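Chemist: 3D model of this:
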Amino acid sequence: MSFLLDKFKSFSLKPILIFDETSYTYENFIKQIEKYIKTLNEDQINSKVVAILGDYSFYNLALFFALYETKNIIVPITTNIKKIQDEYLQESFCQICIKTSKNELIISNLKQTNSHTMIDSLKEKNSSGLVLFSSGSTGKPKAMIHNLDNLINSYKDKKEKSMNMLVFLMFDHIGGLNTVFNTLFMGACLIIPKNRDAKNICQLIDKYKIMVLPSSPTFLNLILISEEYKSYDLSSLRMITYGTETMPQSLLDKLKKAFPKVKFLQTFGTSETGISTTSSKSSNSLFMKLEDINCEYKIVENELWLKSTTQVLGYLNASMDSFTSDGWFKTGDLVEELEDGYLKIIGRSKEIINVGGQKVNPSEVESLILNLDCVDDCMVYAEQNAITGQTVVCDVVLNKEIDNIKKTIRLFCKDKLDTFKIPTKVNIVEKTNFSDRFKKIRRKENI
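Modeler: Here you go, the predicted structure:
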């Protein structure tokens, strides 16, 4: 018996997850895993590249661990768009595609004759693997391949706890899988939402007395805008963790006001290096420390570089330009560092706007504009300009009519920002542009 199944058996009758108002125990989960292992062995599905089509469910998670036990390389694919599914299957060198239908597995053999040296290496070592795709917000999604044995081993010493945790980020996201592994390896209970909107998430927190909400700044702002948090009892919440994008200070201040008794913790990680253990300086501070024994960091020209024991083997469909020859991953995150070792993520290097040689950090401008009472949300990005190369543009979501929002914003920013940082164009929108991972997608038109 593997250490994983052995650990799950020690939790036996405890609830492991709740989905669609149905509760399952660790014992139910082990039986489902063992049933799937039997099917996989009968079909000789081991040491293969296997896609799971779909998001979290009791059956998909059981299949995930059955594939892990049978030393397969797993590709979770949550998108329903056939064109993207096909691209992911092709670029991950998938041999088999599986959909779950309760107890049954719908198995499709793909006509894949090609492979990749990193896939071959995992198979030779009899190791399981994991392929995740980047969000693709700044270009073509990269197919990242992990040694899954190595990744899962980093969670094996978790201490047992009884609590309900909500998984927010998706099945094909390193942050979502981090929540799953943390929850299951400490014998806690995972609450899986049927859909990710403010009302449903608040309902689940109320109904199941969820203590920890992992999220993104974009989604937390949607909760504030919707005011759904006022309609439900969210007093069970002890901690809200946030990551995946830069948190504006003004938004964090609003969240602390709405949830005064909740601890806010900034998480940090990348699909390339895994999720790091962090501690925030305080609940209302954007400064944090990276305190992970499996990860080291350094700052090079204000950019955060990481090296971890759980980092990817590489990319299946892209060059390794983001990695140095000695294994450091250049995250693209720009940071400010204090003398006591605390760091603050101030933005992404690829999102910096260049106005005639002057650099503008979109997050800084957004955080200021969010202080305006009439603005619920905003997003700052670059547009091409014949004179300065780029200029600052802002999309805003308003909560009331304003006669001249551009004038209002420019006057508000006048004595608080350098002139070149002040938006030259303001668009009123119904919602800002964000991905299904609730991460802002900044438009860059004709650049």
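Chemist: Please make it C-alpha for all contacts and neighbour counts, starting now.
Modeler: Will do.
Chemist: Next, the buried residues of the helix ranked longest in the chain.
Modeler: Scanning the chain for the longest helix, with DSSP state H as the assignment, gives helix 26-42. Residues of helix 26-42 classed as buried by neighbour count (16 or more other CA atoms under 10 Å): Tyr26, Glu27, Asn28, Phe29, Ile30, Gln32, Ile33, Glu34, Lys35, Tyr36, Ile37, Leu40.
Chemist: Quick one: list the elements packing against it.
Modeler: helix 3-11, strand 15-19, helix 58-69 (3 or more CA pairs under 8 Å, 6 or more residues apart in numbering; DSSP states H and E).
Chemist: here's the other one to compare against:
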Amino acid sequence: MTVESTTTQWGTSIEPVVVDGRTYRMYTHRPRNLGSLLSLADRWNDRAYIVQGNHVVTFAEFHRAVRQRAAELRARGVTAGDRVVILGWNSPEWIVNFWAAVAAGGVAVLANAWWSESELADSLDTVAPRLVVADDRVAGRVPSQWSLFPWDLERETDSEALVELPTEAIDENSPAAIIFTSGTSGRPKAAVLSHRSLLAGLQMLLHITRRLPHQVSESTGQAALHTGPMFHVGGVQTLLRAICVGDTLVMPAGKFDAAEAMRLIEQWRIQRWSAVPTMVSRVLEHPDVHTRNLTTLKSLTVGGAPMTPEFVDRILTGLPGVEPRIATGYGLTENGGQGVAASGADTVERPGTTGRALPCVEIRIAPSTEFTDGEILLRSPTQMLGYLGESESPIDSDGWLHTGDLGRLDDDGFLWITGRSKDMIIRGGENIAPAAVEAALTALPDVADAVVFGIPHSDLGEDLVAAVVLTHDRGPEDLAEQLRGRIASFAIPSRWIPHREPFPVNHAGKIDKKAVVAAARQLLEEAR
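Modeler: You can find the predicted model right below:
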């Protein structure tokens, strides 16, 4: 498929389209196949696409590597609709493997590299993949019944062995990727996103920023710092955008480090950075922030938690080059990512808002008898097909996604997040289900009961506290060590409140969690 034929697929006019009995606002002219985006790599050719440490991959090298890897996947039996798990940390290989799964006609399953062995095993049982493409650093966690495939490319092949880009018609409503989200009741849930889901989200963001493929020239493109996990929906959105507009993606070599982030901004003259508040805070608090040349950074997008007015002020003071371009937004995996966006001017004029609905997104606030504000409902062509292996869905028969978040809309259509009706903690940008941590704790031999909750944290946003009823004396370090391998490391509590007496119960005989949390908060406050 030529670049010209690809770019003519994109438009800005919107019409109602019925999908499985639900009516969505959708672009009249839109791409239908995620793999068709790969042809856009030819526009940028020898420009750097992926940078990590000393490893620089151009768009041309990336394009060839994807076609080669897709040929290898097909040689191992991957056919249309087969699930291919991508398990590893951010790297050029991660990006190549993701696109290769798409080019081979498979469904890319994005496994969380932070998972414990039991979480990974449970998730693999859910998706039943054809292959697991695993980084050597985490391949040892994969149960033996699943077929492993090497992370790195095999030997160079000749051009005849390279897979051609997808050109055949494809149902835009068929699965393209599976991304896991933390379920409030326990194990990770596998959200199935269609080609429509991912492409509609991409087209809306390109539309509002005037970056649709036919609107940009070969000189378009910026250096962008990517510090979030690729296996989150935000990582996928970043990959899709970069190949459309010719961005160079610069990634840290390992765990996020504020000093390295500043060095990369200087070295690569970074213009865009998408991050969670914790990462931005660490840069702002670094002693060298005012002595480094960070003036090339013009666009900062912050997600993962609401932006407080105080945080906006800190950014404007610490990173004055981004004024007034501190963009933010609101979305969730079940919605295919972002559904609401605020421009930099919106953020400055209305600090705390998450913005207005993207062009194809509808928002409703469902009245609540329990909370002051109602639940946020979204209807969008980006939303998931459903949870794999689950009969229940947060999407109702009319297509409204019940987010579990509380909020309000002002007279100008700006959305304000005011709370969460669902039981979820966001720690350093990672969603944690207290129920899952409580289940892991009560499975330990010396823990009779557990209540897990979040408290504010200046760096991580929220931190985890566990109140536990112990049958034998156990120290926090012992309990934390026993949890390793059962749950992800980011879900292990850092604050502990031991009890020897049973928790109070309510009239139904269940643990009175509100009373337990209130008493625990009081103890923490007294200990300050």
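Chemist: Nearest to Lys230 of the first structure, out of the helices and strands packed on helix 26-42 of the first structure?
Modeler: The closest of these to Lys230 of the first structure is strand 15-19. By CA to CA, the value is 24.1 Å.
Chemist: Export the buried residues of helix 26-42 of the first structure as a markdown table, with columns for distance to Ile345 of the first structure.
Modeler: Below are those laid out as a markdown table (distance: CA to CA, whole Å):
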| residue | distance to Ile345 of the first structure |
| --- | --- |
| Tyr26 | 38 |
| Glu27 | 42 |
| Asn28 | 42 |
| Phe29 | 39 |
| Ile30 | 40 |
| Gln32 | 42 |
| Ile33 | 40 |
| Glu34 | 43 |
| Lys35 | 45 |
| Tyr36 | 43 |
| Ile37 | 43 |
| Leu40 | 44 |
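Chemist: in the stretch 201-350 of the second structure, which spans are helices?
Modeler: 233-245, 258-268, 277-285, 309-318, 344-349 (DSSP state H, counting those that start in this stretch).
Chemist: need the ones you listed in CSV with mean neighbour count and distance to Tyr330 of the second structure, can you?
Modeler: Formatted as CSV, those follow (neighbours: other CA atoms under 10 Å; distance: least, CA to CA, whole Å):
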stretch, mean neighbour count, distance to Tyr330 of the second structure
helix 233-245, 21, 11
helix 258-268, 18, 24
helix 277-285, 20, 13
helix 309-318, 15, 16
helix 344-349, 18, 13
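Chemist: could the ones you listed be laid out in JSON lines, adding distance to His226 of the second structure?
Modeler: JSON lines is the format used below for those (distance: least, CA to CA, whole Å):
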{"stretch": "helix 233-245", "distance to His226 of the second structure": "8"}
{"stretch": "helix 258-268", "distance to His226 of the second structure": "10"}
{"stretch": "helix 277-285", "distance to His226 of the second structure": "11"}
{"stretch": "helix 309-318", "distance to His226 of the second structure": "18"}
{"stretch": "helix 344-349", "distance to His226 of the second structure": "19"}
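Chemist: and of the ones you listed, who's closest to Gly404 of the second structure?
Modeler: Here helix 233-245 is closest among the helices of the stretch 201-350 of the second structure (CA to CA), at 18.3 Å.
Chemist: and the closest one, which stretch of the first structure?
Modeler: Aligned by TM-score structural alignment, helix 233-245 of the second structure falls on residues 174-186 of the first structure.
Chemist: measure the aligned partner of Ala65 of the second structure in the first structure to Ile52 of the first structure for me?
Modeler: Counting by TM-score structural alignment, Ala65 of the second structure lines up with Gln32 in the first structure. Distance, Gln32 of the first structure to Ile52 of the first structure, using CA to CA, to the nearest Å: 16 Å.
Chemist: still on that earlier bit, identify, from the buried residues of helix 26-42 of the first structure, the entry nearest to Phe264 of the first structure.
Modeler: Tyr26 (29.7 Å).
Chemist: That closest one is in contact with Asp6, isn't it?
Modeler: No. Counting by CA atoms under 8 Å, Tyr26 of the first structure does not reach Asp6; the two are 11.0 Å apart.
Chemist: measure the equivalent of Ala75 of the second structure over in the first structure to Tyr36 of the first structure for me?
Modeler: Correspondence of Ala75 of the second structure to the first structure, assessed by TM-score structural alignment: Glu42. Between Glu42 of the first structure and Tyr36 of the first structure the computed distance is 10 Å (CA to CA).
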